[in-house]
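> I'll drop the sequence and a predicted model, then ask my questions.
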Amino acid sequence: MGLKAAPEDQALLLELQEFDTRLQQLAHRTRTLPEAAAVTALAQEGDALRRALAEQTGVWEDARTELGRVESDVAVVEARIERDRARLQATSSVKDVQALEQELAALARRRDELEEIELVVMEKVEEHETALAATRAALDGLDSRTAEAVAARDAVLGALEAERVHLTANRETVAGRVPAELLALYEKQRARYGVGASHLRGGVSSASGVALNATDLNTVRAAAPDDVILCPDSSAILVRTAESGL
């Protein structure tokens, strides 16, 4: 013998299904929030900026190291120039004077070369410092935008959670009025097929959106009001009301 339930108890399933549908929609909205996607996009942007900052810092440090080497080489050459000038002032040997003058000329050329290199490297350091400053500024701006986006996301999530709690409480109230066996069947069909109850309205099943054929309609008409029957298309419990067109 099939399950039986009073028509008014079966009608409660339509309320229950409405709550479950709204809860499903709410869960979908929570999973697909544009505000959450915005936070994720900003996080990805931040990751990219931090990677860029790390790379730029490495390049800048390399340029600073190169500048330090060039400055050290310039200092060595200038020290040798000062030493040779002092030796030149102190010697009276023509041979030594000629040798020192030649070395001083070579050192002067070397210093000029190094100073040109030093200028180029200094420009590189300044360029890298500018790039670093721009990336740091972008990160600072991103932090502010991220804080705003997180606040917006959390506000929406909070509202959705409050709505979920409200719907869940109302659902539990309705579920508590449904006979246990009928509720168990509803939950079973909903878990298996996605919909637990379908309203037969004007001969059309709300769950499937399909009109019952003549044979199925005759079967429904022949059923007692307290018979619990399933929709032939959606397998949800088919709830009959005054709107069913029977």
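That came through, no problem.
> From here on, just use CA atoms for contacts and neighbour counts.
Fine.
> any idea how far residue 122 is from residue 63?
8 Å (CA to CA, to the nearest Å).
> other SSEs contacting the longest helix seen in the chain?
Taking DSSP state H as the criterion, the chain has its longest helix at helix 94-175. When contacts are defined as 3 or more CA pairs under 8 Å, 6 or more residues apart in numbering; DSSP states H and E, helix 94-175 packs onto helix 7-31, helix 34-90.
> looking at the ones you listed, which is closest to residue 223?
With CA to CA as the criterion, residue 223 lies closest to helix 7-31 of the helices and strands packed on helix 94-175, at 11.9 Å.
> helices or strands up against that closest one?
Judged by 3+ CA pairs under 8 Å, 6+ apart, the packing partners of helix 7-31 are helix 94-175, strand 197-201, strand 237-240.
> got a markdown table for these, with mean neighbour count and distance to residue 3 too?
Shown next, in a markdown table, are the helices and strands packed on helix 7-31 (neighbours: other CA atoms under 10 Å; distance: least, CA to CA, whole Å):
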| stretch | mean neighbour count | distance to residue 3 |
| --- | --- | --- |
| helix 94-175 | 15 | 18 |
| strand 197-201 | 25 | 15 |
| strand 237-240 | 26 | 11 |
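> a markdown table please, covering those and showing distance to residue 213.
Shown next, in a markdown table, are the helices and strands packed on helix 7-31 (distance: least, CA to CA, whole Å):
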| stretch | distance to residue 213 |
| --- | --- |
| helix 94-175 | 31 |
| strand 197-201 | 12 |
| strand 237-240 | 14 |
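> right, so of those, which gets closest to residue 220?
strand 237-240 (8.8 Å).
> Show me how far the closest one is from its chain's centre.
The chain centroid and the centroid of strand 237-240 are separated by 42 Å under CA atoms, centre = their mean, to the nearest Å.
> Could you do stretch 192-211 as well?
Distance, stretch centre to chain centre, for stretch 192-211: 37 Å (CA atoms, centre = their mean).
> dropping in the other structure now:
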Amino acid sequence: MLLDIGDPASHASPRPGTASTARDRFDDVKASPADQRRLLDLADLDARIARADAARKNPPQAARVSELIARRQELSQELTTRLGARDDLRAEIKRIESDVAVVDARRARDSERLAASSNSKEAQGLESELASLARRKNDLEDAELDVMDRLEQAEASVSEQEALIAEINAEGGRLSAEGKQAVADATAAFEQATRDRAATAGAIGADLLGLYDRIATRTTGAGLLRRGTCEACNMVLSGTDLQAIRQATPDTVVTCPECGAVLVRTEESGL
């Protein structure tokens, strides 16, 4: 499409599905072929700026780090449950050990009383109590062995969960460091491309730059016309449109009838 600045409505880019007239013109938008080619550099820089901006706002590691954070939360909740079970078993062992100590103290006391007793009835009672205490101690020791076995399993379960969390933390730490570096690199690329864009834009005429900037708010600002195809949208232009473009003077700014980008013509355009 050839541009005509005399019609303000023609500043709008063609909408998808809307037919455009091949000879629409902006007669006042004139620029040398060299200036028009600079628009390709500008479009490339705008693409670089957009990519760098996206990369610094959402580094490639971000999604995995979010997954790891969620996974660590799940593992930490399970670890809390396992720690609680382990601590309960430790408390149970301490209770059993306390009961064993009470039994041992009573056995020692009764044994002393039995050794000092001369009363057969009293001695018989003490012997019966000692036998009962012996059975009680055996029961406590059996219970302690059972709890100790379960505690060993609980300790292993806790260690296993802690190892999983350590792996998550290690991977998360590595990815976080990589992500920070990626953000720093993307920020540097963004700032450099922004500086380069300012320098490139400064070498382009105000009218042409203004047209490009208006178009770039909606679509790619400019694209090379290569062998009859607009490289901004990869659409092949019709014969009618190509014929109109052939008739345009070199300093006439032409836009794509499909996407509205400025079409930069070179010896590769196939005209």
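Structure received. Small disclaimer: the values here were computed from a predicted structure and weren't measured.
> before we move on, back to that, which one of the helices and strands packed on helix 94-175 of the first structure lies nearest to residue 209 of the first structure?
With CA to CA as the measure, helix 7-31 is the member of those nearest residue 209 of the first structure (15.3 Å).
> Tell me what angle the closest one forms with helix 34-90.
For helix 7-31 of the first structure against helix 34-90, the angle between stretch directions is 10 degrees (axes from the mean of the first three to the mean of the last three CA atoms, to 10 degrees).
> relative to helix 94-175, how tilted is helix 7-31 of the first structure?
Interaxial angle of helix 7-31 of the first structure relative to helix 94-175 (the same axes, to 10 degrees): 170 degrees.
> In the first structure, what sits opposite residue 49 of the second structure in the alignment?
In the first structure, residue 49 of the second structure lines up with residue 23, judged by TM-score structural alignment.
> What spatial separation is found between the residue nearest to that match when sequence neighbours are not counted and residue 240 of the first structure?
Counting by CA to CA, 6 or more residues apart in numbering, residue 23 of the first structure lies nearest to residue 164, which is 6.6 Å off, once chain neighbours are set aside. Residue 164 of the first structure sits 29 Å away from residue 240 of the first structure, going by CA to CA.
> next one: residue 138 of the first structure
Taking CA to CA, one finds residue 138 of the first structure at 62 Å from residue 240 of the first structure.
> With residue 171 of the first structure instead?
21 Å.
> still on that earlier bit, how about the residue nearest to residue 23 of the first structure, what's its match in the second structure?
Residue pairing (TM-score structural alignment): residue 164 of the first structure is matched to residue 190 of the second structure.
> Is it correct that that match is in contact with residue 55?
No - assessed by CA atoms under 8 Å, residue 190 of the second structure is found out of contact with residue 55, at 9.3 Å.
> And the residue nearest the centre of the first structure?
By CA atoms, centre = their mean, the first structure has its centre lying nearest to residue 40, at 1.9 Å.
> Distance to residue 108 of the first structure added to the helices and strands packed on helix 94-175 of the first structure, as JSON lines?
Shown next, in JSON lines, are those (distance: least, CA to CA, whole Å):
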{"stretch": "helix 7-31", "distance to residue 108 of the first structure": "71"}
{"stretch": "helix 34-90", "distance to residue 108 of the first structure": "8"}
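> of all the ones you listed, which lies closest to residue 234 of the first structure?
When those are compared by CA to CA, helix 7-31 sits nearest residue 234 of the first structure, at 13.6 Å.
> about what we covered before: compare the longest helix of the first structure with the second structure and give me the mean distance after superposition.
Compared with the second structure after the fit, helix 94-175 of the first structure shows a mean deviation of 2.8 Å (mean CA distance after the TM-score superposition for the first structure).
> any idea what residue 237 of the second structure aligns with in the first structure?
Matched by TM-score structural alignment, residue 237 of the second structure corresponds to residue 212 in the first structure.
> and residue 220 of the second structure, that one's in a helix?
No - counting by DSSP: H, G, I helix; E, B strand; the rest coil, residue 220 of the second structure is not found in a helix; it is coil.
> which residues sit in contact with it?
Going by CA atoms under 8 Å, 6 or more residues apart in numbering, residue 220 of the second structure touches 43, 232, 261.
> for the residues you listed, which one is nearest residue 205 of the second structure?
Among the contacts of residue 220 of the second structure, residue 43 lies closest to residue 205 of the second structure (CA to CA), at 15.4 Å.
> Surely that closest one is in contact with residue 221?
Yes - Residue 43 of the second structure is within contact range of residue 221, at 6.0 Å (criterion: CA under 8 Å).
> if you count what's nearby, which of these two comes out ahead?
Neighbour totals were compared for residue 43 of the second structure and residue 221, and residue 221 leads with 27 against 21 (other CA atoms under 10 Å).
> show me the contacts for the more buried one.
Taking CA under 8 Å, 6+ apart, we find residue 221 of the second structure in contact with 39, 43, 212, 213, 215, 232, 260, 261, 262.
> Aligned to the fifth one, what sits in the first structure?
With TM-score structural alignment as the matching criterion, the partner of residue 215 of the second structure in the first structure is residue 189.
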